[in-house]
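Undergrad: Kindly generate the corresponding structure for this input.
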Amino acid sequence: MEGATQHWRVASGPQSLRTVAILGVLMAFASISTDLYLPAMPSMAEALGTDAGHMEWSIAAYLAGFTLGQLAWGPLSDRHGRRRPVAGGLLVFILGCAGCAMSGSVGALVCWRAVQAAGASASVVIARAMVRDLYRGPRAARLMLTLMTVMAVAPLLGPSVGGLILQVASWRAIFWTLAAFGGATLAALSWLPETLPPARRTCAPLSAALGAYGQLLRHRALLGYAGVAGCYFGACFAYVAGSPFLYIAYFHVSPQWYGMLFTAGVSGIMLANQINIRLLKRFSADALIRFGTGMAALAGAVAALDAFEGWGHLCGVAIPLVFVVAANGFISANAIAGALSHFDEGAGAISALLGSVQYGTGMVGSVLVGMFAGARSTLNVIAWMCVASMLCAWLFLPGRAGKRHAITSPVPTR
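TA: A predicted model of the protein is given here:
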């Protein structure tokens, strides 16, 4: 009863707005860790004596660290509560940022990016689990969308801020800025309440929780949501990895204008989030996911065709890519909330598995861009990943929301 009372106070007390704000900052670590240094990638490649393909491995390494880190942080938060693992992850993140700032070769940068990602993953996976601690169903989807709107400020400002830093300092200052951001967030945790009381925590060892991932993967609904979000993230990170060279090197726009083009896509996400919040009152989350994946697949195909045929030059590619990125507002939050709604326990482990599939597929997208460096190859990867996401939405998602039912997670609790 005491745990339930504490849980109710966190969800509806006067501190709820502060809690939502801190959760939004925690979820922003997924994007700000990469978006801030995107405008510096061409100059970093020159300073470190490497090429575009090798620099894009720094994004792949980040995604690898993020994927594996989530698999550990999720069960740890189910066992030890949410706040302590978040604090530990932030310390690892700060260490990784410092290592990136002092890197003298692309190999060292790639390794430290993996460390940075392992720490950042704790913030994201545990923030999503905390949403599940507080709410379920449509309310969880709306809160997730609110958080995604808040966290959209990071990619909205990240490339522009990175470009401004480059005007007054070297690329290393970008990573020192990220380390300072991590330190400020660590201090803000003193205002974040614990959303998982001891009575609701798991007692099984970490090895048993890790072994339960195989059982989770047997659930068709979870596989459907993971496939949708994963393939779409593959397209998004192919865009993140390839867009600096697509816009700056191929279309010869300045780093500052690149930031504006990137901002256009993120503004589309924020608008789509707000539309989605209103549409959730009339349509199921699954229907909106299918709409979003269809929009992304169509826009991705148009961008690839425009590049192949030479239609529209920069606008012929940039405008469809805005729609690809904006589709995130209909896909990610709905997929996460939909998957979590099927399980009564183990939100941390389930959130970790979803995130790992997302960022693991994102790593595949960025690696493909690095292997087949070139404007057309980047757009082809984006288009095919979006089509795969659409197929997962139509073939594997459950039916109408009314047919869903919550089931007990196979994650061990004792």
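
Undergrad: going forward, measure contacts and count neighbours with C-alpha atoms only.
TA: Fine.

Undergrad: mind checking the SS state of Val253?
TA: Put simply, Val253 is coil when judged by DSSP: H, G, I helix; E, B strand; the rest coil.

Undergrad: Count the neighbours of it for me.
TA: Neighbour count for Val253, taken as other C-alpha atoms under 10 Å: 17.

Undergrad: Please, where are all the strands along the stretch 151-300 of the chain?
TA: Under the criterion DSSP state E, counting those that start in this stretch, the stretch 151-300 of the chain carries no strands.

Undergrad: Can you report how many residues neighbour His219?
TA: The number of residues near His219, taken as other C-alpha under 10 Å, comes to 11.

Undergrad: Show residues contacting stretch 213-232.
TA: Defining contact as C-alpha atoms under 8 Å, 6 or more residues apart in numbering, one finds that stretch 213-232 is touched by 293, 331-332, 335-336, 338-339, 349-350, 353-354, 357-362, 385-386, 388-390, 392-393, 395-398, 409-411.

Undergrad: which of those count as buried?
TA: Taking 16 or more other C-alpha atoms under 10 Å as the criterion, what is buried in the contacts of stretch 213-232 is 293, 331-332, 335-336, 338-339, 349-350, 353-354, 357-362, 385-386, 388-390, 392-393, 396-398, 409-411.

Undergrad: Which of these fall in helices?
TA: When these are checked against helices (DSSP state H), the matches are 293, 331-332, 335-336, 338-339, 349-350, 353-354, 357-362, 385-386, 388-390, 392-393, 396.

Undergrad: Please identify the nearest residue in space to Thr146, excluding sequence neighbours.
TA: Closest residue to Thr146 apart from its sequence neighbours, by C-alpha to C-alpha, 6 or more residues apart in numbering: Asn273 at 7.7 Å.

Undergrad: dump the residue contacts of the one you found.
TA: The contact partners of Asn273, by C-alpha under 8 Å, 6+ apart, come to 145-146, 148-149, 329-330.

Undergrad: Repeat that for Tyr250.
TA: Contacts for Tyr250 (C-alpha under 8 Å, 6+ apart) come out as Ala375.

Undergrad: residues near the closest residue to Ala141 other than its chain neighbours, how many?
TA: Spatial nearest neighbour of Ala141, chain neighbours left out: Ala337 (5.2 Å); criterion: C-alpha to C-alpha, 6+ apart. Ala337: 27 surrounding residues under other C-alpha under 10 Å.

Undergrad: try the one 5 residues further on
TA: Other residues near His342 come to 19 when the count uses other C-alpha under 10 Å.

Undergrad: Likewise for the one 4 residues further on?
TA: By the criterion of other C-alpha under 10 Å, Gly346 has 28 neighbours.

Undergrad: and for comparison, fold this next one:
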Amino acid sequence: MTPRAVPARHKLRVLMILSALMGFGSISTDFYLPALPTMASSLRSASGTIELRRYCLLFGLGVIGLIAASLVNARLVPRFGSGRLLLAGTSGAAVAGIVLAVDACTGLGGLASLALPLFCFVCATGFIVANAVAGALAVMPDRAGTVSAFVGTIQYGGGILGSALTGALLSTRLLQPTGR
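TA: As a prediction, this is how the structure comes out:
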């Protein structure tokens, strides 16, 4: 995405959309962190070391997947362009999110069936975040510092919003996982 590819009248809209995608990464990642105690109880697990080990393993695999996706993204950008890879990342996240939602609603498969789509969802974030930042900076290169600060604010704000929404939904029992 080059600055000339975006007409001047649309630059602010494009910047807002790309910044929202940055916030999406934080919102989606921070949704499952505060939900851990409820997930443990719905899986009939007491809070203890075994559950902590499972969570740490899943979290660590997610981080490895995110890093690997970012490295693959860096190799693919020259060949396919950041716009296509951003679309691929958002499409992959959407598919993985739908699979996660169906699994959460049906309760089929237990924790094992949540692990693969969650891993794919987190990996998709490796494509979304890098390409959204690159696209946002390309829209207004003459204001790179301001754009970077704005994108960072949206990203952190998304994480805060995701955690707050999860806590609110869990406290009102609207987002209680099904018993497994």
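
Undergrad: Just give me which of the contacts of Asn273 of the first structure are shared by the second structure.
TA: Among those, the contacts conserved in the second structure (both residues aligned by TM-score structural alignment, their matches' C-alpha atoms under 8 Å) are 329-330.

Undergrad: Now check the second structure for the residue matching Asn276 of the first structure.
TA: When the second structure is aligned by TM-score structural alignment, Asn276 of the first structure is paired with Asn73.

Undergrad: and what of Cys231 of the first structure?
TA: Using TM-score structural alignment, the partner of Cys231 of the first structure in the second structure is Phe24.

Undergrad: Helices of the second structure, start to end?
TA: 11-32, 36-42, 49-80, 82-106, 110-139, 144-171.

Undergrad: The fifth one maps to which residues in the first structure?
TA: By that I understand helix 110-139 of the second structure. Alignment note (TM-score structural alignment): helix 110-139 of the second structure is matched to residues 313-342 of the first structure.

Undergrad: first vs last residue of that stretch, how far apart are they?
TA: End-to-end distance of stretch 313-342 of the first structure (C-alpha to C-alpha, to the nearest Å): 45 Å.

Undergrad: Please identify the buried residues of it?
TA: Residues of stretch 313-342 of the first structure classed as buried: 314, 316-342 (neighbour count, 16+ other C-alpha under 10 Å).

Undergrad: can you check stretch 114-132 of the first structure too?
TA: Neighbour counts over stretch 114-132 of the first structure (16+ other C-alpha under 10 Å) mark 114-132 as buried.

Undergrad: What of stretch 174-190 of the first structure?
TA: Buried residues in stretch 174-190 of the first structure, counted by 16+ other C-alpha under 10 Å: 174-179, 181-183, 185-186, 189.

Undergrad: What residues in the second structure pair up with that stretch?
TA: Stretch 174-190 of the first structure maps onto no residues of the second structure, going by TM-score structural alignment.

Undergrad: Repeat that for stretch 387-398 of the first structure.
TA: Under TM-score structural alignment, stretch 387-398 of the first structure has no counterpart anywhere in the second structure.

Undergrad: what number of residues lie near the equivalent of Ser82 of the second structure over in the first structure?
TA: In the first structure, the residue paired with Ser82 of the second structure is Ala285, using TM-score structural alignment. By other C-alpha under 10 Å, 26 other residues sit near Ala285 of the first structure.

Undergrad: ok, Ala285 of the first structure touching Asn334?
TA: Yes - with contact defined as C-alpha atoms under 8 Å, Ala285 of the first structure reaches Asn334; the gap is 5.5 Å.

Undergrad: Show the contacting residues for Gly167 of the second structure.
TA: 34-35.

Undergrad: Residue in the first structure paired with it?
TA: Taking TM-score structural alignment for the superposition, Gly167 of the second structure sits opposite Gly370 in the first structure.

Undergrad: how close does its match get to Ala52 of the first structure?
TA: Here Gly370 of the first structure is placed at a distance of 8 Å from Ala52 of the first structure (C-alpha to C-alpha).

Undergrad: Distance from stretch 136-153 of the second structure to the middle of the chain?
TA: 20 Å (C-alpha atoms, centre = their mean, to the nearest Å).

Undergrad: how long is that stretch end to end?
TA: Stretch 136-153 of the second structure: ends 13 Å apart by C-alpha to C-alpha.

Undergrad: what about Arg53 of the second structure, how many residues close to it?
TA: 11.

Undergrad: Translate it into the numbering of the first structure.
TA: Aligned by TM-score structural alignment, Arg53 of the second structure pairs with Gln256 of the first structure.

Undergrad: hang on, isn't that match packed against Gly158?
TA: No - Gln256 of the first structure lies out of contact with Gly158 (C-alpha under 8 Å); the separation is 11.2 Å.

Undergrad: Next up, the contacts around the closest residue to Phe121 of the second structure other than its chain neighbours.
TA: Spatial nearest neighbour of Phe121 of the second structure, excluding adjacent residues (C-alpha to C-alpha, 6+ apart): Ala93 at 4.8 Å. By C-alpha under 8 Å, 6+ apart, the contact set of Ala93 of the second structure is 120-122, 124-125.

Undergrad: switch the cut-off to 10 Å
TA: Contacts here follow C-alpha atoms under 10 Å, 6 or more residues apart in numbering; on that basis Ala93 of the second structure touches 25, 28, 87, 99, 117-118, 120-125, 127-128.

Undergrad: which of these lies closest to Ile64 of the second structure?
TA: Checking the contacts of Ala93 of the second structure against Ile64 of the second structure by C-alpha to C-alpha gives Cys123 as the nearest, at 8.6 Å.

Undergrad: roughly how far apart are whatever residue of the second structure lines up with Ala304 of the first structure and Phe119 of the second structure?
TA: Aligning on TM-score structural alignment places Ala304 of the first structure opposite Ala101 in the second structure. Ala101 of the second structure sits 14 Å away from Phe119 of the second structure, going by C-alpha to C-alpha.

Undergrad: cool, and Ala144 of the second structure?
TA: The gap separating Ala144 of the second structure from Phe119 of the second structure is 32 Å, by C-alpha to C-alpha.
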